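Novice: Here's a sequence, model it:
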Amino acid sequence: MTDVSKTSKESGKEDWKPFTSSDYRDVAQKLVHFSAKGVNSNASACGIRLDSGAGLRLPYVSVRCLMTRGRTIDTDYTKNTGNTATVVKQIHKLASGEHDQDTREAQSHLAAIAHALSTGYQEGTDSVSPRLRQLLLPRGVDYVAISPLPSGGLSREINRRVQAHLEALKNAEQSEREPEVRSGFPRWSLSRLGIGGANPQNVGALVRDMQTALLFDAPKENPEIRAAYAIHYKGIRLGLPRQSMAAWRDWREKAKAENGGRIPTDMAHRDAECALIKAIGRAVLNQGAKALRRLGERRDDLPGTGLLSDQLQDGVIRGLIDPAERGKDWPRQFGARVARAIGAYSFGEKEGVIALDGGSLDTIARWIEEEAR
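Specialist: Okay, here's the model as predicted:
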């Protein structure tokens, strides 16, 4: 005869506590995506829940970025009072379908929960607990204080992906696939974090998901991405090519040596000097084209929608890099900028700069302008 008094624990099933849709709604209204308890279980209750429209379309693993991809990130409690832990546990089971409750009743509960979680919510954010950390991040000429808070729901989502990856790796290793096929499933290292102390449940229902951590090598700097970011925000320096500048200087010295210390003003000499100056202009324009290619190669790594940041206010440099930024007056402005740079160019302590009067600079500016059109 079967012993009907056998407990749920002995039968391998957990008790399902009967709660109403109102019970689930009341608890769900105070659930959060980010909780201070994950930093310090003794910190004052503090947490933030994002509303359904807070998604952010960027290529990162974060709560907001996953929300734009249609992922529902599990929420957690900030205070475990009364039946809160049990209700939240059952909310997660209802959301995942891991229950054997009446379908109609479950759908009623899920509707109440979804309605409660659709809006934003924050708790305990009026002040910062001394048990939390703060980071000062630059914003313009000032700083903004940030208190990083972990997300148990994001940890759970990452763990799901990790487990799926490990399962695929296991299947690949057991298969008869070629080694290069199995190499498509790299082996990841995992570690365990002691979050929560002796009673992890005080941190939250998702604390055990937060205890699993992926181990990686420290990120290595990518000089190409760093250079692209520098161009995006600061542009490039308008540098004059030393070789072309030296060729122009040598031509001037030779012309003066052959003509009694003066450069002739006949058409042949003017055309020769014009060609040398335009070669300098072309070299500067090529610098901009090179910067544009570098930005194009790293377009997916750049923030925002434009190749150049709005922080870059120099119109001449913007146009030098991106021809789409060139207005009607840009060639003239570019010619004047390069002419000033040529007039101030130093060939070293012994040679110094080439003394040019205003008329000469105007002529050089006009030649550069012609090259830029």
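Novice: going forward, measure contacts and count neighbours with C-alpha atoms only.
Specialist: OK.
Novice: could you show me where the helices are in the stretch 251-373 of the chain, in order?
Specialist: Counting by DSSP state H, counting those that start in this stretch, the stretch 251-373 of the chain has helices at residues 267-297, 315-321, 330-343, 358-372.
Novice: and the first one with helix 358-372, angle?
Specialist: Read it as helix 267-297. In terms of direction (axes from the mean of the first three to the mean of the last three CA atoms, to 10 degrees), helix 267-297 departs from helix 358-372 by 50 degrees.
Novice: Output the contacting helices and strands for helix 267-297.
Specialist: If you count contacts as 3 or more CA pairs under 8 Å, 6 or more residues apart in numbering; DSSP states H and E, helix 267-297 packs onto helix 223-234, helix 242-258, helix 315-321, helix 358-372.
Novice: and those as JSON lines, adding mean neighbour count and distance to Leu58?
Specialist: Supplementary listing: the helices and strands packed on helix 267-297 in JSON lines, determined by neighbours: other CA atoms under 10 Å; distance: least, CA to CA, whole Å:
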{"stretch": "helix 223-234", "mean neighbour count": "17", "distance to Leu58": "16"}
{"stretch": "helix 242-258", "mean neighbour count": "15", "distance to Leu58": "42"}
{"stretch": "helix 315-321", "mean neighbour count": "21", "distance to Leu58": "25"}
{"stretch": "helix 358-372", "mean neighbour count": "18", "distance to Leu58": "37"}
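Novice: Just send these back as JSON lines, with distance to Phe19 too.
Specialist: Rendered in JSON lines, the data for the helices and strands packed on helix 267-297 read as follows (distance: least, CA to CA, whole Å):
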{"stretch": "helix 223-234", "distance to Phe19": "53"}
{"stretch": "helix 242-258", "distance to Phe19": "80"}
{"stretch": "helix 315-321", "distance to Phe19": "62"}
{"stretch": "helix 358-372", "distance to Phe19": "75"}
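Novice: before we go on, could you also do this sequence so I can check it against the first one:
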Amino acid sequence: MSEEWKPYPPQKYREETERLVHFNSKTVNSNASLVGIRLGPDAALDLPYVSLRTLLGGGLSFPLDYAEGGAGKAGIVKQINLVLADAPEAKDAGADERKAIVEGIAAANASGYSTGKEYVDHRLRQLLIPKKDAPGGYVSMTPITAGSICPLFFDSEQGLVPRHNEAAKEESEEARRKLRQAQFGIGGSNPQNVGSLVRSMQRPLMMSAPGASASTRDAFALYHKGLPLDVHAPGPFREAVQTYAAFREDVLKAEPDESVITLRERKREEELVAAIGLAVLDMAAEAQELLAQHAHLLPEDELLPELDPPRHARVSPLVRPLEIRGLLDPSLRGLCDNWPRGMARLAVAKMLMPHKGTGQSLLKLDSSARVSLEAILEEAFR
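Specialist: Have a look, this model is predicted:
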């Protein structure tokens, strides 16, 4: 037995349709402060992915839902939807009611609307997304599902996913794969307290999480943090410095006075120091290749128009010191007054760093030896 139609004044329908929305923060957390958003036609996009905005751009229209008033609005919104669907249950609706509903919904679909956007409730998640020209380089975004598009995909009878899965039963796994769905208790035991479309949101698609790409993660680490020249971390830089340190120790044991070191020993020192510079440059070359491979994914924070063709810098403008930026992106070496000299000083400083745990350094130099080492490294970096 169908429910009895409850008549409302036309003005009541107009007031309710003015406040209907596509997005409702209560679907994220029913205890969160209300945020309701309705997109207007100007929000439509023409992009190759599925969202409310792109589907609006494709000429589709979607049901609106109540946000303000909770379950108290369920009855009148249900009648609005019955009239729009020309359902038999709406046979007792008066002509004035029908007109008010149709005109009200048309006006709502033609305009944007929002409520409760003054602040973000602590119960709602926030994501920091890189954005050019934004203070600090990021904007905060709060993801909310557009309940309005969920019936298109998940309605138990007409949704695309249930229809697809029903057809998959009749075909082989190779021809049509069944789409897995999760079960979310959105809205709790009485979903209409949150909205009339919530039941369609309770069976979203369930997919396996993508595996983390180590190379992509490393590329982003290089972009945002630079190349960590850690002399205490295993790798060619440490090995080259250890070899040089052992050489110095052997030479100074035999002759503590560096002023009498033979030409043969001096030549050997230059070879070992050049090997340190080469180790750093080899590490940088591998990092440069990784950054180039992932250039299409990296943030576009700084355009280099002087290049032919112009491209974006492959290291964040926030990376310091500037020598590291130049090490990873040679196009940026002009930012330093004398990049080879600055890079040599930086490399020597890294070579002398003590271990965080033991406090011991691989290499110890007096001021004269340090200047000599920097001069040899400068030539290696030219």
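Novice: that older thread, make a markdown table out of the helices of the stretch 251-373 of the first structure and add distance to Tyr60 of the first structure.
Specialist: Shown next, in a markdown table, are these (distance: least, CA to CA, whole Å):
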| stretch | distance to Tyr60 of the first structure |
| --- | --- |
| helix 267-297 | 19 |
| helix 315-321 | 28 |
| helix 330-343 | 38 |
| helix 358-372 | 40 |
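Novice: What about the closest residue to Thr84 of the first structure other than its chain neighbours, how many residues nearby?
Specialist: Of all residues beyond its chain neighbours, the one nearest Thr84 of the first structure is Val27 (6.7 Å), with distances taken as CA to CA, 6 or more residues apart in numbering. Residues near Val27 of the first structure, counting by other CA atoms under 10 Å, number 20.
Novice: where exactly do the strands run in the stretch 51-200 of the second structure?
Specialist: If DSSP state E, counting those that start in this stretch is used as the criterion, the strands of the stretch 51-200 of the second structure fall at 113-115, 127-130, 138-141.
Novice: Now the shortest one on the first structure. Mean distance?
Specialist: After superposition onto the first structure, the mean distance of strand 113-115 of the second structure to its aligned counterpart is 2.7 Å, using mean CA distance after the TM-score superposition for the first structure.
Novice: Now do the buried residues in that strand.
Specialist: Neighbour counts over strand 113-115 of the second structure (16 or more other CA atoms under 10 Å) mark 113-114 as buried.
Novice: ok, residues contacting that strand?
Specialist: Residues outside strand 113-115 of the second structure that contact it (CA atoms under 8 Å, 6 or more residues apart in numbering) are 19, 21, 34-40.
Novice: for the strands of the stretch 51-200 of the second structure, which one sits closest to Leu297 of the second structure?
Specialist: Evaluated with CA to CA, these place strand 127-130 nearest to Leu297 of the second structure, the distance being 12.1 Å.
Novice: chain center to that closest one: distance?
Specialist: Distance of strand 127-130 of the second structure from its chain centroid, counting by CA atoms, centre = their mean, to the nearest Å, is 6 Å.
Novice: And stretch 170-187 of the second structure, by the same measure?
Specialist: 27 Å.
Novice: Quick one: end-to-end distance for that stretch.
Specialist: Between the opening and closing residues of stretch 170-187 of the second structure we find a distance of 34 Å, counting by CA to CA, to the nearest Å.
Novice: Mind listing what's buried along it?
Specialist: For stretch 170-187 of the second structure, a neighbour-count test (16+ other CA under 10 Å) marks 178, 186-187 as buried.
Novice: can you check stretch 151-164 of the first structure too?
Specialist: By neighbour count, with 16+ other CA under 10 Å as the criterion, the buried positions of stretch 151-164 of the first structure are 151-159.
Novice: what's the neighbour count on Glu118 of the second structure?
Specialist: Neighbour count for Glu118 of the second structure, taken as other CA under 10 Å: 7.
Novice: Could you tell me how far it is located from Gly36 of the second structure?
Specialist: Taking CA to CA as the measure, Glu118 of the second structure and Gly36 of the second structure are separated by 11 Å.
Novice: And for Ala219 of the second structure?
Specialist: For Ala219 of the second structure, the distance to Gly36 of the second structure (CA to CA) stands at 39 Å.
Novice: can you check Ser2 of the second structure too?
Specialist: Counting by CA to CA - Ser2 of the second structure and Gly36 of the second structure are separated by 31 Å.
Novice: Of these two, give the one with the bigger neighbour count.
Specialist: Neighbour tally, Ser2 of the second structure and Gly36, criterion other CA under 10 Å: the higher count belongs to Gly36, 22 against 6.
Novice: counterpart of the more buried one in the first structure?
Specialist: When the first structure is aligned by TM-score structural alignment, Gly36 of the second structure is paired with Gly47.
Novice: I figured its match hits Gly38, correct?
Specialist: No: using CA atoms under 8 Å, Gly47 of the first structure is not in contact with Gly38; the gap is 10.1 Å.
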